[in-house]
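Q: got a structure for you, letters missing:
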């Protein structure tokens, strides 16, 4: 670590950074680095590779220091910036600061920021990444060393290459963290697939915010009641459009056959259980009360939709005939509520043609009346 932060280390990283390090050149590039830098070659190559991967999360990753596990769990810069805005003007203590990704965002908006972590290596990386303006110390998240500040925590959800899906297996365990923070306003970052019922069984009574970025659900953040809007228990935040939907919004949408457009709501909306609220806001309706696909006569602004060209009872034979009749040779397949593998189905369809289409396959109805239905569509973009 000391070497990487030194002037000679920075020069070595710059030199290794000029290597391609692709699958085709990796063996030769590592040999080159080993000839030039000896036993330090491995950490230099790893650091350069991690910086390149980090470019998907950070705008300024070229000078950062990472570990592989820390990078995997690090918050993407736009997500961290959104959270920091919710904490603007407050004193904030990041209890699990790791390499400092949240601290950078908080430093731009919070009144006071400090970070702590048990791992001395990650603390050293945070010092390098954040600079000297943020107070850092080594401390246990279950025994906060601050007073009065809002606390932020991101319990570890990985052990090497293994993910921990049970929040009771987080490090520290989520229940222990809630107990330690019971008297403090807090925000706890969790995996987006966390079981909300388990969280509530642990006594959590605040707001669960599900956030998406670049079309992907990134996290669920648990906001204690003191940091949540009055009455809000669920929130979907879509950073791509800046839209937010909460469970106090109206949810009076109807159920009706598909109209001109089908809409597959953003994953944050679906994961937060706010499909009906989103539909009501945009004048859409459900095509089935238990399926997240929505329909409407017009598309919400900025939303990708699917213009319905044809609807048919789903079978591979009928779908193949309908697509062949439209000279479709390339097809995007969306599935919800039916046991169909889109990639395997696409191969079996053996399509030939010069047209493109999207196919939405879903189940409509319940019990004996349920039926798999396919919609051949023209995507809006």
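A: In hand now; what should we look at? Computed from a prediction, not measured in an experiment: that's the story for all the values here.
Q: from here on, contacts and neighbour counts on C-alpha atoms
A: Will do.
Q: Residue 246 contacts residue 234, correct?
A: Yes. Taking contacts as CA atoms under 8 Å, residue 246 lies within contact range of residue 234: 5.6 Å.
Q: Which neighbours do these two have in common?
A: Here residue 246 and residue 234 have residue 274 as joint contacts, going by CA atoms under 8 Å, 6 or more residues apart in numbering.
Q: Buried ones in stretch 93-113, by neighbour count?
A: Buried residues in stretch 93-113, counted by 16 or more other CA atoms under 10 Å: 93-107, 109-110, 112-113.
Q: now for it, what's the gap between its first and last residues?
A: Start-to-end span of stretch 93-113 (CA to CA, to the nearest Å) is 6 Å.
Q: all helices for the stretch 1-150 of the chain, in order.
A: Assigned by DSSP state H, counting those that start in this stretch, the helices in the stretch 1-150 of the chain fall at 2-5, 7-16, 26-37, 41-54, 68-73, 77-86, 101-107, 120-130.
Q: hey, which of those helices is tucked in deepest?
A: Compared across the helices of the stretch 1-150 of the chain, helix 101-107 shows the largest average neighbour count, a mean of 24 (mean count of other CA atoms under 10 Å).
Q: What is it packed up against?
A: When contacts are defined as 3 or more CA pairs under 8 Å, 6 or more residues apart in numbering; DSSP states H and E, helix 101-107 packs onto helix 77-86, strand 91-94, strand 112-117.
Q: here's the one I want to compare it with:
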């Protein structure tokens, strides 16, 4: 759960003494093994009252480096950092809000608000947590952005004629994720009711049940660097009127592409060809595998499974050139590995009850070559495809 910051902690961390203390502590190992010596150093540096706050801030800043750009001077709580949108994703979402007046009604420490403030006409952020609001004020200043901050409930509107941005809490006190829209905090249906008639975007976990979403809402699943990060629900004029589902695939270098259910989805199931393609997780989670296949001239191995096959893979993906294949059983697969002199083996499984790690231990490959095996269901039969992974 992390350290529980209070207002005094934040005021200290924003002071000259606090900034200097955190900068000094940031040079410590900050690992589990060094915890006792790190705590002792923090107490010597700032005394018992603020030692935990300063040390926690140093730890959280280090964690934030891979997620939030230019956040070396930011303030966080552990749970706020966990839920904060990665900077690349936040900027992607903010693009649709450019030039608008925007109110982030769950602004927390300001990670999304900073991206919005960079492109919006005017920006407002609100939250019920005073500690997080103070942190957001500090973080906005550190990022060189401006926004009006207000202590307010997301379900009690304090602005009119603004686009509303909301990021409901998605974990309970035990750290478990919430997949049901009614279990979000605040609940999705209450957000929709309170802000009815307004342009609204709600950030949700990618495992959200899209069947519970109204038909006039666009659901966008976003991945970054191959990892599915979030779903965004777009309401009102923000929604694409031609699409109900969208997958947006972002790269850390700023590149991006997207696909929607407005595109054709003519995609038969056929025998394996030269390549197998595993679509990005955003495409799979958004239910757009057939649309992706049609766009790139691919077909499915099985209509219920997300693996695709074709004579040429899309550019810029990691695809699998098929070397050999046959019905899946361990004896036959072991023979395939011997035939192709495979010693280093990646195992990908979909639609078949196989534990890749346990299977690798049983197979004990001993050759000199590296390969990947795709194990999947085709019809009612398990199949194994021995492949060489290549970046196209």
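A: Happy to help now that I have it. A quick note: this is a predicted structure, and the numbers were derived from the prediction, not measured.
Q: Just the element for residue 373 of the first structure, please.
A: strand 371-379 (DSSP states H and E).
Q: tell me, that strand lands on which residues of the second structure?
A: Taking TM-score structural alignment as the measure, the second structure aligns residues 381-389 with strand 371-379 of the first structure.
Q: now stretch 144-158 of the first structure
A: Here stretch 144-158 of the first structure aligns to the second structure at residues 157-171, judged by TM-score structural alignment.
Q: gap between that stretch and the chain center?
A: Distance of stretch 157-171 of the second structure from the chain centroid (CA atoms, centre = their mean, to the nearest Å) equals 20 Å.
Q: and residue 17 of the first structure, what does it touch?
A: Residues in contact with residue 17 of the first structure (CA under 8 Å, 6+ apart) are residue 48.
Q: quick one: the aligned residue in the second structure for it and residue 99 of the second structure, what's the gap?
A: For residue 17 of the first structure, the aligned position in the second structure is residue 26, judged by TM-score structural alignment. Note on residue 26 of the second structure: its distance to residue 99 of the second structure, by CA to CA, is 38 Å.
Q: same question, residue 108 of the second structure
A: For residue 108 of the second structure, the distance to residue 99 of the second structure - CA to CA - is 22 Å.
Q: Centre-most residue in the first structure?
A: Nearest residue to the geometric centre of the first structure (CA atoms, centre = their mean): residue 218, 1.0 Å.
Q: host element of the residue mapped onto residue 248 of the second structure from the first structure?
A: By TM-score structural alignment, residue 248 of the second structure lines up with residue 237 in the first structure. Using DSSP H and E, residue 237 of the first structure maps to strand 234-238.
Q: Packing partners of that strand?
A: Contacts defined by 3+ CA pairs under 8 Å, 6+ apart place strand 234-238 of the first structure against strand 207-213, strand 243-246, helix 267-271.
Q: Could I get the ones you listed in TSV, plus columns for mean neighbour count and distance to residue 5 of the first structure?
A: Formatted as TSV, these follow (neighbours: other CA atoms under 10 Å; distance: least, CA to CA, whole Å):
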stretch	mean neighbour count	distance to residue 5 of the first structure
strand 207-213	25	32
strand 243-246	17	41
helix 267-271	23	39
